[in-house]
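>>> for reference, the sequence and a predicted model appear below.
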Amino acid sequence: MRYVSRAPAPPLDRFIDDIYCMTGVPRHRRLNVPPMPSAHLMINLGEPVGLYDSDAAAPPAMLTDGWFMGMWSRRFTIEHHAPVRVVGVHFKPWGLAPFVGMPMVELQDRSVQADAIWAGSVDRLRDRLDGAPTAGSLLQVMETELRSRLVPQLSSGFQLVDHVAGQLEDSWGSVRVSTLTEAAGVSGNQLTVQFRTHIGLTPKRVARVYRFARVILDVDTRYSVDWSQVAHSAGYFDQAHFGKEFKNFTGHTPTAYLALRRRCPAQIGFPPDNGPMPG
């Protein structure tokens, strides 16, 4: 599998971590994906991709031409059925809202066909991407499309979320939400309403996802891991709570996760391996 990405130029870099393309045969057909601080757009130029929610009550989905995904508060599984050719966007938690014109709570923990949001234009975008001769030109086509979709005037509510969530990003969720709320001069209820509108999750849930992401990114599975120290560094003050959160988000205990990563080491230079794991 080949992964090529780049950060977009301003002003898109305020909303997007990277634009990427994945091509080739995946090392693992099924990937277990924990909650991470990203929302997504994926345009599929290959075969359909399966999506399975860890909530057994949620029906499986078959993702075809393109789809949006908001932030997830629980893990899900992606299944590739053939060689992969996907062009995608990792939005910051608050970054998708200015491109879709809908409350982000409607995209929480779910996928939505891109054509249902960008009506009638995804086929055109797929045709342009399919005709791009290089990975660099694929990324440029996607970046140009995103520039054309960015809402020019951002609401005061979005700017509040941008500011507070940016602090959660900078601190990896270690700053108390109550401290940020007080500094912003709003009530906890006001902030929660704006987060649900522009991110889909509450401020506390976003902070939890950032704390967990720091754990995943900090752990070097090639070496012995002091889980107590990792948990403390990430802002967990209760070892039992850390273990429960880790199991909920990954489906594994920390010890089992470490063993899995050692059996199936991450592909060097392939950033998605920092989160998703063999399913």
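In hand now; what should we look at?

>>> please make it C-alpha for all contacts and neighbour counts, starting now.
Noted.

>>> tell me where the chain has strands.
Along the chain, counting by DSSP state E, strands occupy 2-6, 16-24, 30-33, 39-44, 49-53, 61-63, 66-69, 76-80, 84-91, 111-113, 277-278.

>>> quick one: which of those strands is nearest residue 212?
strand 30-33 (12.7 Å; C-alpha to C-alpha).

>>> I'd say residue 114 and residue 122 touch.
Yes - using C-alpha atoms under 8 Å, residue 114 is in contact with residue 122, at 6.8 Å.

>>> neighbour count winner among the two?
It is residue 114, of residue 114 and residue 122, that has more neighbours when counted by other C-alpha atoms under 10 Å, with 22 against 19.

>>> measure the more buried one to residue 94 for me?
From residue 114 across to residue 94, the span is 18 Å (C-alpha to C-alpha, to the nearest Å).

>>> quick one: contacts of stretch 105-124?
With C-alpha atoms under 8 Å, 6 or more residues apart in numbering as the test, stretch 105-124 has contacts from 41, 63, 65-74, 100, 196-201.

>>> ends of it, what's the gap?
Stretch 105-124 has its terminal residues 28 Å apart, counting by C-alpha to C-alpha.

>>> what of stretch 259-267?
End-to-end distance (C-alpha to C-alpha), stretch 259-267: 16 Å.

>>> who's in contact with it?
By C-alpha under 8 Å, 6+ apart, stretch 259-267 touches 221-222, 273-274, 277-278.

>>> where neighbours are concerned, which of the residues you listed has the most?
In terms of neighbours by other C-alpha under 10 Å, these top out with residue 277 at 21 neighbours.

>>> filter the contacts of stretch 105-124 down to the buried ones.
Applying a neighbour-count criterion of 16 or more other C-alpha atoms under 10 Å, the buried members of the contacts of stretch 105-124 are 41, 63, 65-74, 196-201.

>>> residue 107 versus the residue of the chain most remote from its centre, what's the distance?
Most distant residue from the mean C-alpha position of the chain: residue 185, 28.7 Å away (C-alpha atoms, centre = their mean). According to C-alpha to C-alpha, residue 185 and residue 107 sit 28 Å apart.

>>> in addition, the following structure is provided for comparison:
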Amino acid sequence: MIYQTFEPHADLASVVKCYWTLEVPLEPQAAKQRIVPDGCLEMIFILGDNIKRYLSEDEFIIQPRAMVVGQITEPFIIQPTGYVRCFAVRFYPFGFANFVNTPIKNLADKETPILQLFGETLAEKLEQEIIRAVDDEERIAVVEAFLLKKFNEKATIDQVVKTTIEALLLTKGNTAINDIVKDDLSKRRQLERKFFKQVGLSPKQLGKVIRLQAALKLLLNQKTENLTRIAYDSEYYDQAHFNRDFKELTGLNPKDFLESDKMQLSSMFYTKD
């Protein structure tokens, strides 16, 4: 399993977190993998064999081969059907709204084919150029040319939304929204509307995801069994609060998360991101 990340062009660095590639050799019986929320949207091109995403224990869909995965509020369970090769763009929480007119909340918890977002002609051209590219460097050049043109055509994200997200990222999800809106109920509602449109989650939901990501990195990088210490370092109110949020967003308790063979892909993402 080979996972690599690449830095974006300076003109896109405010909205694109990274580009990433994943290659996994063919396995006769590939295990299902659990992908947990991370607060980011991704544009993914499947260059290898198809990938299933399970809707229930037995029901699944085949993911589109050129898609945007919106904000997810619960784990995605995926399973390769063969050889895995993917190229993707990972956007900051507010990043993708700079490239489309579609409200980001409409993309949540699903895969949207890029032709639905950019039109058939542009989407087909982009997908074919990505497929025909000789290496990842050329794929990055192709997608950056596309994104830079789109970025220049669009108005930038709402400044209050951007500032709020930056505060959440800086404090690992622990910024109190009331500190930003000053207990003004109308401002809070306005901020929430803007968040759903431009991010796909409420400020509170995004803060919860960002805080869990910080805890996941501690859990995976330190390999510690002291879950109380991780809860404290991540500024959860107590161990029960940590366990509750962890189970809600990953579908597992922390101990089972570490031991699950379905977490290999997520573990790799979060230890190297």
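Nice, I can see it. Quantities reported herein were computed from a predicted structural model and do not represent experimental measurements.

>>> rewinding a little: from the contacts of stretch 259-267 of the first structure, pick the one nearest residue 258 of the first structure.
Compare each of the contacts of stretch 259-267 of the first structure with residue 258 of the first structure using C-alpha to C-alpha and the shortest gap goes to residue 221, at 6.1 Å.

>>> pretty sure that closest one contacts residue 258?
Yes - judged on C-alpha under 8 Å, residue 221 of the first structure makes contact with residue 258 at a distance of 6.1 Å.

>>> centre-most residue in the first structure?
residue 38 (2.6 Å).

>>> now the counterpart of that one in the second structure, nearest residue through space, not along the chain?
Alignment note (TM-score structural alignment): residue 38 of the first structure maps to residue 40 of the second structure. What sits nearest to residue 40 of the second structure in space, not counting adjacent residues and going by C-alpha to C-alpha, 6 or more residues apart in numbering, is residue 93, at 4.8 Å.

>>> for residue 73 of the second structure, same thing?
In this structure, residue 73 of the second structure finds its nearest non-sequential neighbour in residue 37, 6.0 Å apart by C-alpha to C-alpha, 6+ apart.

>>> what sits against that neighbour?
Shown in contact with residue 37 of the second structure (C-alpha under 8 Å, 6+ apart): 71-75, 209, 249-250.

>>> and the gap between it and residue 213 of the second structure?
8 Å.

>>> repeat for residue 102 of the second structure
27 Å.

>>> contacts only, for residue 84 of the second structure.
Going by C-alpha under 8 Å, 6+ apart, residue 84 of the second structure touches 22-26, 46-50.

>>> one more time with 7 Å
Contact analysis of residue 84 of the second structure by C-alpha atoms under 7 Å, 6 or more residues apart in numbering lists 23-25, 48-49.

>>> cool, and residue 67 of the second structure?
43-45, 111-114.

>>> let's see that with 10 Å instead.
42-46, 88, 110-117, 123, 127 (C-alpha atoms under 10 Å, 6 or more residues apart in numbering).

>>> what are the ranges of the helices in the second structure?
115-118, 120-132, 136-153, 159-170, 177-181, 185-198, 203-222, 227-233, 239-250, 254-259, 264-272 (DSSP state H).

>>> wait, which of those helices is closest to residue 80 of the second structure?
Closest to residue 80 of the second structure of these, according to C-alpha to C-alpha: helix 264-272, at 11.6 Å.

>>> ok, residue 101 of the second structure to residue 206 of the second structure distance?
21 Å.

>>> which of the two has more neighbours?
Neighbour tally, residue 101 of the second structure and residue 206, criterion other C-alpha under 10 Å: the higher count belongs to residue 206, 25 against 13.

>>> list the residues that contact the equivalent of that one over in the first structure.
Aligned counterpart of residue 206 of the second structure in the first structure: residue 206 (TM-score structural alignment). Neighbour list for residue 206 of the first structure: 35-37, 71-73, 93, 165, 168-169, 172-173, 177, 195, 199-200 [criterion: C-alpha under 10 Å, 6+ apart].

>>> residue 218 of the first structure - how many residues pack around it?
There are 13 residues near residue 218 of the first structure, going by other C-alpha under 10 Å.

>>> that one - nearest residue in space that isn't next to it in sequence?
residue 230 is the one closest to residue 218 of the first structure (C-alpha to C-alpha, 6+ apart), at 7.7 Å.

>>> give the aligned equivalent of the one you found in the second structure.
In the second structure, residue 230 of the first structure lands on residue 230 (TM-score structural alignment).

>>> distance of its match from residue 197 of the second structure?
33 Å.

>>> please apply the same query to residue 235 of the second structure.
From residue 235 of the second structure to residue 197 of the second structure the distance is 28 Å (C-alpha to C-alpha).

>>> cool, and residue 92 of the second structure?
On the measure of C-alpha to C-alpha, residue 92 of the second structure and residue 197 of the second structure end up 15 Å apart.
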